[in-house]
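In: Quick one, fold the following:
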Amino acid sequence: MSHGYSPAFSRLDQGPIAKWFWTVDRAILGAALTLMALGVALSFASSPAAILADESITDPFHYSWRMIVYATGGLGIMLTTSLLSPRGVRRIAVLGLLGAIVVMALLPFIGDTVKGAARWINLGPLSLQPSEFAKPCLIVFAAWMFAETQKGQGVPGVSIAFGAWILTVLLLLIQPDIGQTLLITTTFMAVFFMAGVPLKWVAALAAAGGAGLVGIFFSFSHFRDRLTAHGSTDRDATFQIDRASEAIRAGGLVGRGIGEGVMKRRVPDLHTDFIYSVGAEEFGLVLSLVMIGLYAFIVLRGMRKAMKLNDPFEQIAAAGLFMLIGLQACINIAVNLNLIPTKGMTLPFISYGGSSMLAMGLTMGFALALTRKRPGAYEPGATLPDRRRILP
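Out: A predicted model of the protein is given here:
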C-alpha cells in the first residue's frame, strides 16, 4: 500500500469543487491568501494603538476581531466568485456596477459624512463604501463593451463604456473622493489601451486627463492642500506622513519585533492607510519586500496569464483587474514612503476595512474566474488584441 502524498481532489473527479481546484491558478490564490493572513496578523499589531483615538473602545483587539470577520467575508466572496464562468462574471459585474451607482447617487442624502466626505452608507455594524465595489465591476463591464466593439456588429461599446466611466467619476467627485477617481480613471484608460485603441487616442486621452487633473486642483481645496503640503517644511501639514516615515526607518532590516513597535502609536490611521509602516517598523525591510514581492507576483503572473487567453473579453478584463490590484498597492506603498501625497487608499488585502476587504475579494475572485483553465480558453501564442481593432 502506498504511503505517498494524495491530493485533496483526484483529476478524475468531475465535481464542481474538484474542477475548480484543478483549473484555478493556485499560485495566485496562495499569494492572495498570504496577503490576507498578513493583514490579520498586522491588525493584532496595530489595533491596541489604533483604539487610542476612540475612547469608546475598550477592547485592545477590537479592530483585530473585526478584521478576522472582514477577511473571512472577503475570502468567501473570492472563492465563490472564482467558481463563476466568464458569463457569470459579466452578469455579477453589471449588477454590481448598477447597484454601486445607485447607492453612490444616494450618498449625498443618506450617506455618513466623515472628514467632509460622504463616501459611506451606514448598515449597522458595517459602513459600506460603494465606490470600492464599483472599481472591479466597472473594469469588467468596460472590458466587455470594448470586446463587443471589436466584433464589429454595431454595438456602441466604446460610447457605453465611457458613459459608465463618466457617470462613476462624476459621482466620485460629488463625494468627493479624488484618490478613487484617479485610480479608476488610470485603470480604465489602461483597459482602453489594451483593447486596441490607436496610440493617437492614447495621447489625446492623456492630454484630456492632464487637463482634468488641473481642473481638480483648482476645484477641490483639500486636493490642492495635499499636493502643496507634499514636501513642505511645515511640520503640522506633514505630521501624518512624517510619523509613518519615522516608523519605517525605525524598523531597519529585520524590525523591532512582534508588538515592539513604538512609532505606530503616533501614526494616525495606522490600521488603514498606514498599515505598511506598522509592518515595516515591527518586521523591517524583510517583511516590506515580502509584501511587495507578493503583489508583484500576483500582477506579473496574472498579466502573463491574461495575455495568453484566447477570448478578447477575458484578456482585457483579467489584465485590468490585476492592474487595478497592482496600482492600488503601488499608490498605498508610495504614500507610506512619502513618494506621493496622501491619497486615503487602502493596501489591498492588508489594510483594515470591511468594504476594502470585501471588494478586493470580489476583484481577485473575478480575476481567478477569468483565468481558470477551460477548453479553448488558452491558445499557444495568444496575445492581447491588435492595436487597430477597436477604433478607426
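In: from here on, contacts and neighbour counts on C-alpha atoms
Out: Will do.
In: quick one, helices of the protein?
Out: Using DSSP state H, the helices of the chain run over 16-23, 26-50, 62-81, 86-110, 130-150, 157-174, 178-194, 199-219, 221-229, 239-251, 275-308, 312-336, 354-370.
In: if I look at the residue nearest the centre of the chain, how far off is Ala117?
Out: The chain has Ile325 as the residue nearest its centroid, 4.1 Å off, counting by CA atoms, centre = their mean. Separation of Ile325 from Ala117 (CA to CA, to the nearest Å): 24 Å.
In: Let's compare: structure for the following, please.
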Amino acid sequence: MTTFTFNRTDNSVVGRWWWTVDRWAIIALTLLITMGLVLTLAASPAVAERIGVDPFHFVRRQIAFLVPSIGAMFVISLMNPDQVRRLACLAFVVSLAALAATLVVGAEIKGSRRWIGVGSLSVQPSEFVKPAFIVVSGWLLAERQRHPGFPGGVLSCAAYLATVSILLLQPDFGQTILITAMWGVQLFVAGLPMIVVLVLGAIGIVGVFGAYFLLPHVASRIDRFLNPEAGDNYQIDRALEAFMSGGLWGRGPGEGTVKRILPDAHTDFIFAVAGEEFGMIACLALVAIFAFIVLRLLARMLQESDPFVLYAGTGLVAQFGLQAFINMGVNLHILPAKGMTLPFISYGGSSMLALAFGMGMLLALSRQRPGHGLYGVYR
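Out: Alright, predicted model coming up:
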C-alpha cells in the first residue's frame, strides 16, 4: 500500500506547507467542518420538507459548496504574505464594488438589499468584504509603522468608512457592528494612541444610538432583547426551549423538534439544533473547538515580528471568533437577534466560501517563516 508522507527535507510546495502550517489548527478546523456536516444533516431535512424540496437538498448543496471552499482554503494557505496582501487588495476592490451593486441590482429581502445574482446562484458580497477589508487595513497600518510619513491610518479609516457606509445603506447593521469590532481590535493591536481609540469608540456608541433611533428594525430587535414582551421573539423562544429540552446529553440524533418549526434552523439557529439533539456536552465541545482555534492562532500572531502579519492575522482571528460568539450569543439570548452564520457549521454558500477565503489567508499568515516569530517548526 502506498502512503503519502513528507519528510523535513521535502522542498516541494506541499512539503514546505506541511512542515510550516499549524497542523493543530488544521485538525481543529477539520473537526469543525465535520461537525457542521453532521448538524446540517440533522437540521436541514425538516426545513427542506417544509418548503417542498428533496429532504437532502441542503445537504447536497452544502457539500457542493464545501468542496471548492476546502480547495480554495488550501490553495490560499500556500501563499506567502506578499501574495496574501495582493489577493486581499484585489478581493477588496471587487467585493466592495459588488457590495455597492447590491444597492442597484440586489434583490430586496425583508427590507434589505444584500444579495446579487451570479448565474443561478445568489452571492452576499458583505461576507467577502470582511476578510478582504481587514487584511487591506492591516497592510495600511503596517505601512504607517514602516514609513512614518505614509498616511496608513487615514487610508484605513477611509476604507472602513467606504465599507460601512454601503452596509448601512443596504441596511445591514449587524455586519457593520462586526466589521467595526474587528477594526477596533486591529487598531488596538497596531498601537494607535489611546485617545484615538477612545474617540473612535465614542463614535461607535453614538452610531449605535443613531441606528436605534433611525432604523426601525434595529430598534425593534433591541427592544425585544431588553423586553421580551415588546414584540415577537418566536425564534429566540423556540431556541431556548430547544436547549432546555436537550439537557446535558440531548434527545438523540433526529429526535429534535425545533428544526421542524424554526425557519432558520439550518442557518442562524443551527446551534439550537445541536443543543436539542446532542445536548450541552456537544455545544460545549463546539465552543471549545472555536476557542482553541482562536487562542492558538492569536498566540501565534502575537509572537509575530512582521507588523503586516500581526495586524492582518489578528483582525482575521477577531472576525472568526466574534462571528461565532455573536451567533451563539443570539441563540442563547445574551445578544439581540442578528442573522449571522456560525462559521463552518451553518448552511450557506457565500458564508462558507468567504470563511474559507479568510481562514486560508489566516493559515498562510500563521505559517512559520525563517526569521519571523518565536516558534520553531510546528510539531
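In: Give me the TM-score for these two chains.
Out: Superposed pair, TM-score by TM-score structural alignment, normalised by the length of structure 2: 0.96. Supporting alignment: 376 aligned residues with a CA RMSD of 1.7 Å.
In: quick one on the thing from earlier: please identify the nearest residue in space to the aligned partner of the residue nearest to the centre of structure 1 in structure 2, excluding sequence neighbours.
Out: Counting by TM-score structural alignment, Ile325 of structure 1 lines up with Phe320 in structure 2. Spatial nearest neighbour of Phe320 of structure 2, excluding adjacent residues (CA to CA, 6 or more residues apart in numbering): Pro343 at 7.1 Å.
In: What's the match for the one you found in structure 1?
Out: Match for Pro343 of structure 2 (TM-score structural alignment): Pro348.
In: How about Gly373 of structure 2?
Out: Checking TM-score structural alignment: Gly373 of structure 2 goes with Tyr378.
In: likewise Leu96 of structure 2?
Out: For Leu96 of structure 2, the aligned position in structure 1 is Ile101, judged by TM-score structural alignment.
In: ok, now how distant is the nearest residue to that match once chain neighbours are set aside from Val103 of structure 1?
Out: Ranked by CA to CA, 6+ apart and with sequence neighbours excluded, the top spatial neighbour of Ile101 of structure 1 is Thr168, at 6.7 Å. From Thr168 of structure 1 over to Val103 of structure 1 the distance is 11 Å, taken as CA to CA.
In: any idea how far Pro253 of structure 2 is from Ala282 of structure 2?
Out: Separation of Ala282 of structure 2 from Pro253 of structure 2 (CA to CA): 12 Å.
In: With neighbour numbers in mind, choose between these two.
Out: Ala282 (19 against 16; other CA atoms under 10 Å).
In: Would you mind measuring from the equivalent of Asp264 of structure 2 over in structure 1 to Ala49 of structure 1?
Out: In structure 1, the residue paired with Asp264 of structure 2 is Asp269, using TM-score structural alignment. Between Asp269 of structure 1 and Ala49 of structure 1 the computed distance is 10 Å (CA to CA).
In: what about these two, which has more around it?
Out: Higher neighbour count among Asp269 of structure 1 and Ala49: Ala49, with 22 against 17, using other CA under 10 Å.
In: how far away is Asn331 of structure 2 from Phe188 of structure 2?
Out: 29 Å.
In: Name the residue in those two with the higher neighbour count.
Out: For Asn331 of structure 2 and Phe188, the more surrounded residue by other CA under 10 Å is Asn331, and the numbers stand at 28 against 14.
In: Correct me if wrong: that one contacts Ala272.
Out: Yes. The criterion here is CA atoms under 8 Å, and Asn331 of structure 2 meets it with Ala272 at 6.3 Å.
In: Find residues that contact each of those two.
Out: By CA atoms under 8 Å, 6 or more residues apart in numbering, Asn331 of structure 2 and Ala272 have these common neighbours: 239-240.
In: What's the separation between the equivalent of Ile51 of structure 1 over in structure 2 and Arg61 of structure 2?
Out: In structure 2, the residue paired with Ile51 of structure 1 is Ala48, using TM-score structural alignment. Computed as CA to CA, the Ala48 of structure 2 to Arg61 of structure 2 distance reads 12 Å.
In: More neighbours: the two, which one.
Out: Ala48 (18 against 13).
In: wait, doesn't the more buried one sit right on Arg60?
Out: No. The pair Ala48 of structure 2 / Arg60 is not scored as a contact, 11.5 Å apart, by CA under 8 Å.
In: residues of stretch 209-224 of structure 2 that come out buried?
Out: Using 16 or more other CA atoms under 10 Å as the test for burial, stretch 209-224 of structure 2 gives 211-212, 218-224.
In: mind putting those in a markdown table, distance to Leu353 of structure 2 included?
Out: Output for those, formatted as a markdown table (distance: CA to CA, whole Å):
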| residue | distance to Leu353 of structure 2 |
| --- | --- |
| Ala211 | 30 |
| Tyr212 | 32 |
| Val218 | 28 |
| Ala219 | 31 |
| Ser220 | 31 |
| Arg221 | 28 |
| Ile222 | 30 |
| Asp223 | 34 |
| Arg224 | 32 |
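In: Widest-spaced pair of those?
Out: Ala211 and Arg224 (15.4 Å; CA to CA).
In: quick check: longest strand of structure 2.
Out: strand 112-118 (DSSP state E).
In: In structure 1, point out the residues matching it.
Out: Going by TM-score structural alignment: strand 112-118 of structure 2 matches residues 117-123.
In: what sits up against the matching stretch?
Out: Contacts for stretch 117-123 of structure 1 (CA under 8 Å, 6+ apart): 104, 107-108, 110-113, 127-131, 175-177.
In: superposed on structure 2, where does it end up, distance-wise?
Out: Superposed on structure 2, stretch 117-123 of structure 1 shows a mean distance of 1.0 Å to its aligned residues (mean CA distance after the TM-score superposition for structure 1).
In: Quick one: residues contacting the alignment partner in structure 2 of Gly255 of structure 1.
Out: Aligned by TM-score structural alignment, Gly255 of structure 1 pairs with Gly250 of structure 2. Residues near Gly250 of structure 2 by CA under 8 Å, 6+ apart: 275-280.
In: if we go to 7 Å?
Out: Contacts for Gly250 of structure 2 (CA atoms under 7 Å, 6 or more residues apart in numbering) come out as 275-279.
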